[in-house]
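A.B. asks: The following block contains a protein sequence and its predicted model.
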Amino acid sequence: MKNLFPVLAIIMLMTPFAYAADPSDDSLILYFSFDEIDGDTVTDHSQYGNDGTITGAPELATGKFGNALKLNGESDWVVVPHADILTVDTDVTVMAWINAGRHMGPNEQRWQGILSKGNSPRSYSFYTESPSECLHLSAGGSGSVCTGKIALNEWQHVAAHVEDGTHRYWLNGENVGEFGDKNALPGAADTADVLVGKTHEGNREFLGLLDEVRIWNRALNEEEIQAEMNSAATPVEPLGKLSTTWATLKSKR
């Protein structure tokens, strides 16, 4: 076993580092893979270190790639403290893999939150909703609803952006809506925390699995969104992330 360890270590170091998003991208301001969680701290893989704190007792589950966070739809979410870099002035892109157990929030609320920042003023709230069974984006005080329906209990890639007052949506890489003449984003006036798995309006907690949550402070175009969705299709096997693999190797010494 001792002779095997150096060989495995060399293989590990030669294996590509399989983050789907490029952490060196200055515009990527938050990236949760949920593969690196220490206690109640969720590691942010962007260059800005916007680590989140878990509220409640969500479970780790098998994700679309690596691990996912399994939320109970009532008392589980992640809080990311406000930082200046999380401010969005004119454009923003929000993205995640979701496996939703319902479209509405608890207590028959119309919406359930994937992620959000602020309420009054509001930079963005990204939801699934009922009865449309679609995605809903509210930003700067104006909202829109996409035209593609979210399937329940299976993995779906969801993305939306705001670009110069226009909302656009993508479901599994396909454009499912464009809506113009929307309000401007509040920029620095919004000092609220970022919430993952909930919105600031209350009683809109997410039921299901979340994976690969990412936010950019620019509007990614369709090709970029499709590339981000597909770039995680070949994660490092078997456990996906360098730190996990390293810990596993060390445990076998």
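C.D. replies: Right, received. Where do you want to start?
A.B. asks: For the rest of this, base every contact and every neighbour count on C-alpha atoms.
C.D. replies: Fine.
A.B. asks: Is there a neighbour count for Glu154? I'd like the number.
C.D. replies: 14 (other C-alpha atoms under 10 Å).
A.B. asks: show me the contacts for the residue nearest to it when sequence neighbours are not counted.
C.D. replies: Closest residue to Glu154 apart from its sequence neighbours, by C-alpha to C-alpha, 6 or more residues apart in numbering: Asn99 at 5.1 Å. Going by C-alpha atoms under 8 Å, 6 or more residues apart in numbering, Asn99 touches 152-156, 208-210.
A.B. asks: again, but for Tyr127
C.D. replies: Contacts for Tyr127 (C-alpha under 8 Å, 6+ apart) come out as 111-115, 135-137.
A.B. asks: Any chance of those in CSV with secondary structure as columns?
C.D. replies: Shown next, in CSV, are the contacts of Tyr127 (DSSP: H, G, I helix; E, B strand; the rest coil):
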residue, secondary structure
Trp111, strand
Gln112, strand
Gly113, strand
Ile114, strand
Leu115, strand
Leu135, strand
His136, strand
Leu137, strand
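A.B. asks: At which residues are the strands of the stretch 101-250 of the chain located?
C.D. replies: Listed in chain order, the strands of the stretch 101-250 of the chain (DSSP state E, counting those that start in this stretch) span 111-118, 122-129, 135-139, 142-145, 156-163, 166-171, 174-179, 194-196, 207-216.
A.B. asks: Comparison target, given below:
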Amino acid sequence: MKRNLRSLASVCKLPTYLVCLFLIAVLWLHTAEYASTEPLDPDLVLYFDYEEFKGDTVIEKSGRGYDGAINGKVTQSDDGKFGKAAEFASTSFLDLDGPNIADDDIPTEGMSIVAWINVKNVTDMAIFNARAGDGTWLVHPEARGDGNYRWLNRGPNPNRTIFDIRGGNNKAKEWIHYAGTYSRADALAVLYINGKNVGEEPARLDTPIAGDWDQGARVGYNIDNNRPFAGLMDDLNVWKRGLTEEEVNAIMNDGVEAFLAVEAQGKLATTWGKLKASK
């Protein structure tokens, strides 16, 4: 970085817009140097692409370091939707050490949970689960035994349900794309299956989602050891905002990293347009 700052002196006589472009390039290089320690996106809380297993740990790729500790039998499979996947034996799960998730990373004003799933049979299965210290079951993204899918958020106790959507057609032994989204600002929750809106509900209450995961957070098994996930899971991503339908479909079709790359490219193009307009 010091080398880059010294180089700035040699371009100080260039036109203003060229200096600005140079500064953007310096910032880009500086960001790349430290990318490994920075979150991929300010709203992306968890991202498991299941490409990297280390011993009894699955490496989490959001840049926040919330790796999953394997409990039971969670193995890497070559049959993923994008490269590798995780295969969950029934009653096995990833423990995310919920009490140690940073307060700023807990979704309260919005939430989206997105994943590719390939379940072994049609029964109640939790994709992800977290429970607050006051006992609130704050989120339920599920494949259901009654033949549909579920998406739910709750505010702080006493169990203030913000929405509870059930829709779609639960199918076993095939890849299904699940996406539940909620925005408090828009007061709307939507459940997408394979990129299609299969159910939506206006918020019943104007309350934040319960604001801690102090009783735990897991992938693949409820905190009370119910609704075990059995089958394959790929590209699980959890956000602290409500994704749009366009964003859900972009992630479904291209994956999280490609989606974020396009998003970054769009932001850079906007910045470039503003610079050109200011010439």
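C.D. replies: Okay, I see it. Small disclaimer: the values here were computed from a predicted structure and weren't measured.
A.B. asks: Could you get me the TM-score between them?
C.D. replies: Taking TM-score structural alignment, normalised by the length of structure 1 as the basis, the two superposed chains have a TM-score of 0.75; 206 aligned residues with a C-alpha RMSD of 2.2 Å.
A.B. asks: want to throw the contacts of Tyr127 of structure 1 into JSON lines with distance to Thr43 of structure 1 and neighbour count?
C.D. replies: Below are those laid out as JSON lines (distance: C-alpha to C-alpha, whole Å; neighbours: other C-alpha atoms under 10 Å):
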{"residue": "Trp111", "distance to Thr43 of structure 1": "27", "neighbour count": "27"}
{"residue": "Gln112", "distance to Thr43 of structure 1": "24", "neighbour count": "31"}
{"residue": "Gly113", "distance to Thr43 of structure 1": "20", "neighbour count": "30"}
{"residue": "Ile114", "distance to Thr43 of structure 1": "18", "neighbour count": "30"}
{"residue": "Leu115", "distance to Thr43 of structure 1": "16", "neighbour count": "27"}
{"residue": "Leu135", "distance to Thr43 of structure 1": "26", "neighbour count": "29"}
{"residue": "His136", "distance to Thr43 of structure 1": "27", "neighbour count": "24"}
{"residue": "Leu137", "distance to Thr43 of structure 1": "25", "neighbour count": "24"}
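A.B. asks: Closest to Gly49 of structure 1 out of these?
C.D. replies: Relative to Gly49 of structure 1, the closest of these is Leu115; by C-alpha to C-alpha it sits at 17.8 Å.
A.B. asks: thinking the closest one is in contact with Glu201, fair?
C.D. replies: No: contact status for Leu115 of structure 1 versus Glu201: not in contact, 11.7 Å apart, counting by C-alpha atoms under 8 Å.
A.B. asks: Sort out which of the contacts of Asn99 of structure 1 are buried, if you could.
C.D. replies: By neighbour count, with 16 or more other C-alpha atoms under 10 Å, the contacts of Asn99 of structure 1 hold 155-156, 208-210 as buried.
A.B. asks: Need the contact partners of stretch 263-271 of structure 2.
C.D. replies: Counting contacts by C-alpha under 8 Å, 6+ apart, no residue outside stretch 263-271 of structure 2 touches it.
A.B. asks: and Glu201 of structure 1, how far is that from Gln112 of structure 1?
C.D. replies: According to C-alpha to C-alpha, to the nearest Å, Glu201 of structure 1 stands 10 Å off from Gln112 of structure 1.
A.B. asks: cool, and Ala68 of structure 1?
C.D. replies: Taken as C-alpha to C-alpha, the span from Ala68 of structure 1 to Gln112 of structure 1 is 18 Å.
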